[in-house]
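Engineer: the sequence and its predicted three-dimensional model are supplied below.
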Amino acid sequence: MSASSDILRTGALAAEGRRRTPHRKKNIASRQIGRHLSATTLLWVFAIGFAFPLLWFVLSSFKPSGDLFSYPLTLFPKQWTLSGYTTAWQSFDFAQYFINTIIVACVTTVLTVAASCASGYALAKYQNRWLKVFFVCILATTMLPTEVMLAPSFLVIRDLGLYNALAGIIVPSILTATGVLMFRSFFLTVPDDLVEAARIDGARELSIFFRIMVPLSRPIMLTLAIFSFQWRWNDYIWPLLVLNDPSKFTLQIGIQSIVGAQNINWSVLLGASVISMIPLVILYLVFQKYVMGANINAGLKD
């Protein structure tokens, strides 16, 4: 009797477990859906919080000056106009400002990526005491505020004869601690076996760097290029200190010249600001698809 009752009890528990299993799966699935919905809702809230002021800023640039502060405030312009854009482009030497800024941003970006790539590779793959000292010095620069280095940098640029020249903006911005650290961190993840295999095959150091390491680091190069271009495009303090000739002003200094001492033409200022944003948006849309992970183990056997 006891054996039969145990068998019946076991069968009943198994049947009850089978009945509970679908309910458990449904509960787990509902919890996962709830987590995904809450995370998605939170992300949408953040996206709207960031996008709404930008949308208001762009739409306000199409409003006449009299409608910017009229009550009640409206998101969309009552009367669409391009007067802010045309006045900003015609009243100020925006074409020259654009040319100067593009020269500074492009040249600095190319030199920054090249110098950071070479420095990061040397710091990651070569063991040398002086390289370690150089790395410590680079790290030390990240602990200093930018304002502390403005005065000595200005004195060096003045003594080199680069004051009031676009080269005076470019030279101090070539080597950045962020770029060196990005490339060093990436090259540390590249297996040393790949370098040793190339050396065994007779490749020289420069050949290893240009034919193997540089192609592998393309995602980091593009990422740093986007950052560097953005930094130089939006730079204001350093060009303001170095440049004195209005024909050599960059775009940010030109936008600041719109702000008058007594009043501000907000329509013109908003139009000029939106114009200055267009190259950065185009740059991001063009290069974002190229910023992807690289398979650094593609040349190695298991």
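Structural biologist: Looks like it came in fine. None of these values were measured; they are calculated from a predicted model. Numbering: from 1, shown residues only.
Engineer: when you work out contacts or count neighbours from here on, use the C-alpha atoms and nothing else.
Structural biologist: Noted.
Engineer: these two touch, right, residue 270 and residue 54?
Structural biologist: No: using Cα atoms under 8 Å, residue 270 is not in contact with residue 54, being 11.5 Å away.
Engineer: between these two, who's got more neighbours?
Structural biologist: More neighbours surround residue 270 than the other of residue 270 and residue 54, with 22 against 12 (other Cα atoms under 10 Å).
Engineer: now for the strand or helix carrying the more buried one, which elements pack on it?
Structural biologist: Here residue 270 sits within helix 266-287, counting by DSSP states H and E. Helices and strands touching helix 266-287, by 3 or more Cα pairs under 8 Å, 6 or more residues apart in numbering; DSSP states H and E, are helix 2-60, helix 83-91, helix 218-234, helix 251-256.
Engineer: try it again at 7 Å.
Structural biologist: helix 83-91 (3 or more Cα pairs under 7 Å, 6 or more residues apart in numbering; DSSP states H and E).
Engineer: could you give the number of residues near residue 202?
Structural biologist: For residue 202, using other Cα under 10 Å, the count is 11.
Engineer: second structure for comparison follows:
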Amino acid sequence: MAVPNVVLLIPKFLVINQLGMYNSYSGLVVPLLADAAGVFIMKNFFESIPVSVEEQARIDGAGTFRIFWSIVLPMARPAVITIFILSFQGSWNELNHFIVASNDPRLMTLTKGVAQLASGALSAGTQYPVKLAAAAVMTIPVAIVFFVFQRKIMNVSAGAVKE
């Protein structure tokens, strides 16, 4: 997280190319599935879950996997949804990765299209309404994802343990 993304462009290209994912959908999607911010969010959320919840499940006879799958993961739903929203928004707005991961016109993303619109033939003129309309249309899917999942973000660990 401390290293600027621009520094990682050449190594990212080399890894994608070496794995044979250049100019493919997997090269566009797989590198964006996980990031350090998501790891930090989940770590902090799991640390906030009371240990007594896990102890009560062990007393009831649940194993480690059962405790995680049936108790801890449902309690972590707000963190998972938050990571989903942040990852979708970050991936949607990622331009550098899509430029590095493909040059095939069939794999053109909306972000690359808007960037080419702003730097292509329209950049010479004052076509600001077209550029702003393209940018506004690009924000609609992110807004929809947020509004659909915003009700799912709530603290579900409240009331789990009576102390």
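Structural biologist: Looks like it came in fine. Just so we're clear, the structure is a prediction, and the values are computed from it rather than from any experiment.
Engineer: centre-most residue in structure 1?
Structural biologist: Centroid-nearest residue in structure 1: residue 227, 4.1 Å away (criterion: Cα atoms, centre = their mean).
Engineer: mind checking how far that residue is from residue 41 of structure 1?
Structural biologist: Residue 227 of structure 1 is 29 Å from residue 41 of structure 1, where distance means Cα to Cα, to the nearest Å.
Engineer: before we move on, what about residue 87 of structure 1?
Structural biologist: Relative to residue 41 of structure 1, and taking Cα to Cα, residue 87 of structure 1 is found at 42 Å.
Engineer: okay, those two: which has more neighbours?
Structural biologist: Between residue 87 of structure 1 and residue 41, counting by other Cα under 10 Å, residue 87 is the more crowded of the two (15 against 12).
Engineer: if I read this right, the more buried one contacts residue 268, doesn't it?
Structural biologist: Yes: between residue 87 of structure 1 and residue 268 there is a contact at 6.3 Å, judged by Cα atoms under 7 Å.
Engineer: just to revisit the earlier point, so where in structure 2 does the helix holding residue 270 of structure 1 end up aligned?
Structural biologist: Using TM-score structural alignment, helix 266-287 of structure 1 lines up with residues 128-149 of structure 2.
Engineer: so what touches stretch 151-158 of structure 2?
Structural biologist: Contact with stretch 151-158 of structure 2 is made by 49, 75, 78, 81, as judged by Cα atoms under 7 Å, 6 or more residues apart in numbering.
Engineer: circling back: how about the helix holding residue 270 of structure 1: buried residues?
Structural biologist: 266, 267, 268, 269, 270, 271, 272, 273, 274, 275, 276, 279 (16 or more other Cα atoms under 10 Å).
Engineer: and residue 43 of structure 1, how many residues sit next to it?
Structural biologist: Neighbours around residue 43 of structure 1, by other Cα under 10 Å: 12.
Engineer: translate it into the numbering of structure 2.
Structural biologist: So residue 43 of structure 1 corresponds to nothing, using TM-score structural alignment.
Engineer: the residue of structure 2 most remote from its centre and residue 53 of structure 2, how far apart?
Structural biologist: Largest separation from the mean C-alpha position in structure 2: residue 59, at 36.5 Å (Cα atoms, centre = their mean). Distance, residue 59 of structure 2 to residue 53 of structure 2, by Cα to Cα: 10 Å.
Engineer: joint contacts of those two?
Structural biologist: By Cα under 7 Å, 6+ apart, no residue touches both residue 59 of structure 2 and residue 53.
Engineer: ok, residue 55 of structure 1 to residue 288 of structure 1 distance?
Structural biologist: From residue 55 of structure 1 to residue 288 of structure 1 the distance is 22 Å (Cα to Cα).
Engineer: same check, this time on residue 153 of structure 1
Structural biologist: In terms of Cα to Cα, residue 153 of structure 1 sits 33 Å off from residue 288 of structure 1.
Engineer: next one: residue 138 of structure 1
Structural biologist: 28 Å.
Engineer: so which of those two has more stuff around it?
Structural biologist: residue 138 (17 against 13).
Engineer: name the element the more buried one belongs to?
Structural biologist: Residue 138 of structure 1 belongs to helix 129-141, assigned by DSSP H and E.
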